[in-house]
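J.: okay, structure incoming, though there's no sequence with it:
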C-alpha cells in the first residue's frame, strides 16, 4: 500500500517541517560523522531518488547511501519514511514559482494556479501518489502555496468557506488529470507502443467486434473522438476541456462569467 502525506507522527513531523530543534534521545544520539547531516540534505537526497527512479526507490537505506552515512544515522534526523514523505512534498511546494497576479482576471489567475500545479506534477509524477489533499504536510511550503493560491480568488466575492472549496475543486481536477496522464504515459512506456500505434494494431479486430447496430453511439462517437485526437484519450485535449469546464463551473458560482 502506497504511503501518503499526513501518515507520520504529527508532533515529530511538524517539528521537522518548521525546523524546530530536536530534543530527547534522538538528539543525544547525533554524534560523530553524522553531525554533517541535516534534514535538508536527507530531503534533497530523497527528492533526487524519487525524481530519478520513482517513489519505490526512496528507502531510508537508499537515502542514507546517497548522503554517505548509515541508515541508523538517518533515523536520528528523520524518524521514518512517513515523515520523510511530508518533508519531500513540502520542499517541492516551497520551491514552486509564485508569479504576482498583477492586472489579471480571476479566471486568468486560476488558470495560472492550474498550470503551475500541472507543471509540478508533470515534472515530479511521484507527487500524485502521495500528496493527499485532505492531509497535506502543514509546513512552510504548503502554507506559502496555499496563501498564494488563495490570493488568486481575491475579489471574487466568495466567502471564506467557498474560497477554500473553489481552490480544492480546481486542485482536485489538476491532480486527477495529472494522475491519469502519468498512468497513460507509464502504460505506453511499459508496452513500448504509443496509444496511436496500439489502436492501429487493434483496428482490424475492433472493426469486426464492434457492431454499429449493437453499439451505435459507441462506434460513431468513439470513431469521431479517436480521429480527432489520435487515440481514445488525449491528455492535452482532456486538459483543455476539463480546465475550461472547471472554470465555467466556478464562474457560475462567482457570477461574473470570467472576472
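T.: It's in. A quick note: this is a predicted structure, and the numbers were derived from the prediction, not measured. Residues are numbered from 1 along each chain as shown.

J.: rest of the way, CA atoms for contacts and neighbours
T.: Noted.

J.: helix, strand, or coil at residue 168?
T.: helix (DSSP: H, G, I helix; E, B strand; the rest coil).

J.: the structure to be compared is supplied as follows:
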C-alpha cells in the first residue's frame, strides 16, 4: 500500500536528517514551501512536520520555523515511553488545544493551521478537538483572545495621556511581534467582540479621557492608533511568508534587486528617486527596520495629536468631515 503523502514527506525529511544532510539547528522547509515543492495542501505539509515533531526530530521555534532538534543519546531514546494516544485524549482540554494551535501559528503562520494538524501535534484522534472547539474559525477566535490576554497594564498608570497611549501602543506591538498572525485576523472595519481585545481598547480609550475631546474624536483616535500598529505589524507575517516562499532573507532579496534599482536610478526618468538614493548611499544606506519604523510612526502620530489638542481638536462644535 502506498504511504499517504504526509508520511512520504516525513520519511524524506527523516532520511535527510539521518544522512546528516540536515544537521541539528538547520531550518526545515516551511509548511508553505513543502506544500509548493510536493504539490500538497498546507494541512498535509503541516501534518508531516507535526509527525516529525512528535518523534522529537524537529522543533518549532517562534519567528524562525522548524529546525532539526539536538541529537539525543540512543539509550535515552530507547528508554522513552511510546506516546499513549488514549491517555492524551483523556487529558485533552480546550486550553491545551488553543495553546497547541498558537504554537503552530507562531511557527508557521495561520495558513498552516488546521484542526487535523492540532490533533496531530497533541497526539490525539483527528476528531477529538471538535469535542471542545466547533472548528478552525472558532479556534482562531479563542487563539486571538488568549494572545491578547497576555497583555497586562499596571494598576497605577503612568502620568499623562501620552505616556499611557505609548504604553498601550508598545504593548500591542509586542503582542504582534510575538504572534505575527494576529495582524491577519480581519479588517479594522470588522472588530472582534473578544474580552481581552476589548480590555486593550478600554485601556487606550481611558488614556484619552479628560482631554476635552468629543466621543467620536476619541473613538477615531482609538481606531487610528490601533490601525497604525496593526498596519505595520501586518508586514511581520508577510515578511516571514516571503522568506518561506523564496528561501531568501530580506537582505538576500535586496541584494538580488540592487542591479534593477541601480538601472532604474540611472535611467534618468525618476530624478527625485535617483537623488534620494544617492543621498542615502552617501550616509551609509538605508535599513528598513520595522521596530524603528514603529517608534518613528508612533512619535509622529502622538506629536500630531498633541498639536491638534492645542488647536481645539475634537471641539464638539467643530464641523466633522
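T.: Sure, I can see it. What you see is a predicted model, and the numbers here were worked out from it, not measured in a lab.

J.: and stretch 198-216 of the first structure, how far from the chain's centre?
T.: 36 Å (Cα atoms, centre = their mean, to the nearest Å).

J.: now do the same contact list for the most centrally placed residue in the second structure.
T.: Residue closest to the average C-alpha location in the second structure (Cα atoms, centre = their mean): residue 180, at 1.2 Å. Going by Cα atoms under 8 Å, 6 or more residues apart in numbering, residue 180 of the second structure touches 106, 109, 233, 234, 236, 237.

J.: what's the match for the third one in the first structure?
T.: For residue 233 of the second structure, the equivalent position in the first structure is taken to be residue 178, counting by TM-score structural alignment.

J.: element containing that match?
T.: Assigned by DSSP states H and E, residue 178 of the first structure belongs to helix 160-191.

J.: helix or strand right after that helix?
T.: helix 195-209.

J.: other residues contacting that following helix?
T.: 188, 230, 231, 232.

J.: please, a ChimeraX command that selects the buried ones among the residues you listed?
T.: Selection of buried members from the contacts of helix 195-209 of the first structure for ChimeraX, criterion 16 or more other Cα atoms under 10 Å:
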select :188,230,231
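
J.: quick check: the gap between residue 156 of the second structure and residue 198 of the second structure.
T.: Residue 156 of the second structure sits at a distance of 19 Å from residue 198 of the second structure (criterion: Cα to Cα, to the nearest Å).

J.: right, and the match of residue 233 of the second structure touches residue 124 too?
T.: No. Counting by Cα atoms under 8 Å, residue 178 of the first structure does not reach residue 124; the two are 10.3 Å apart.

J.: more crowded one of the two?
T.: Remark: of residue 178 of the first structure and residue 124, residue 178 carries more neighbours, 23 against 16, as counted by other Cα atoms under 10 Å.

J.: against residue 141 of the second structure, how distant is the residue lying closest to residue 50 of the second structure once chain neighbours are set aside?
T.: Nearest-residue entry for residue 50 of the second structure: residue 121, 5.3 Å, with adjacent residues in sequence omitted and distances by Cα to Cα, 6 or more residues apart in numbering. Going from residue 121 of the second structure to residue 141 of the second structure by Cα to Cα gives 19 Å.

J.: over to residue 7 of the second structure?
T.: 30 Å.

J.: on that earlier part again, export the contacts of residue 180 of the second structure as CSV, with columns for distance to residue 175 of the second structure.
T.: Compiled in CSV, those are given as follows (distance: Cα to Cα, whole Å):
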residue, distance to residue 175 of the second structure
106, 11
109, 15
233, 10
234, 12
236, 12
237, 13
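
J.: helices of the first structure, start to end?
T.: With DSSP state H, the ranges of helices along the first structure come out as 10-17, 25-28, 39-53, 60-67, 71-75, 81-94, 106-123, 127-130, 140-151, 160-191, 195-209, 216-229, 235-254.

J.: any idea which of those helices is most buried?
T.: helix 81-94 (a mean of 22; mean count of other Cα atoms under 10 Å).

J.: mean shift between it and the second structure?
T.: When the second structure is superposed, helix 81-94 of the first structure averages 0.7 Å from its matched positions, counting by mean Cα distance after the TM-score superposition for the first structure.

J.: okay, and that helix goes to which residues in the second structure?
T.: Against the second structure, helix 81-94 of the first structure falls on residues 136-149 (TM-score structural alignment).

J.: which residues sit against the matching stretch?
T.: Applying Cα under 8 Å, 6+ apart, the contact partners of stretch 136-149 of the second structure are 98-99, 101-102, 113-115, 133, 175, 179, 182, 194-197, 200.

J.: what do we get in the first structure for residue 215 of the second structure?
T.: Looks like residue 215 of the second structure aligns to residue 160 there (TM-score structural alignment).

J.: so who does the residue nearest to residue 50 of the second structure touch?
T.: 50, 51, 53, 54, 100.

J.: in the first structure, which of those still touch?
T.: Using both residues aligned by TM-score structural alignment, their matches' Cα atoms under 8 Å, the first structure keeps these contacts from the contacts of residue 121 of the second structure: residue 100.

J.: from residue 199 of the second structure, how far out is residue 193 of the second structure?
T.: Counting by Cα to Cα, the gap from residue 193 of the second structure to residue 199 of the second structure is 11 Å.

J.: which outside residues touch stretch 37-50 of the first structure?
T.: Outside stretch 37-50 of the first structure, the residues that touch it by Cα under 8 Å, 6+ apart are 16, 55-58, 63-64, 66-67, 74, 77-78, 84, 87-88, 91, 124, 126.

J.: ok, back up a step: now, which of the contacts of residue 180 of the second structure sits nearest residue 89 of the second structure?
T.: Closest to residue 89 of the second structure out of the contacts of residue 180 of the second structure is residue 106 (23.8 Å), distances taken as Cα to Cα.

J.: so the closest one makes contact with residue 175?
T.: No. Using Cα under 8 Å, residue 106 of the second structure is not in contact with residue 175, being 11.3 Å away.

J.: so who does residue 78 of the first structure touch?
T.: Taking Cα under 8 Å, 6+ apart, one finds 16, 39, 84 in contact with residue 78 of the first structure.

J.: that older thread, helices and strands around the helix holding residue 178 of the first structure, which ones?
T.: Contact analysis of helix 160-191 of the first structure by 3 or more Cα pairs under 8 Å, 6 or more residues apart in numbering; DSSP states H and E lists helix 106-123, helix 127-130, helix 140-151, helix 235-254 as its packing neighbours.
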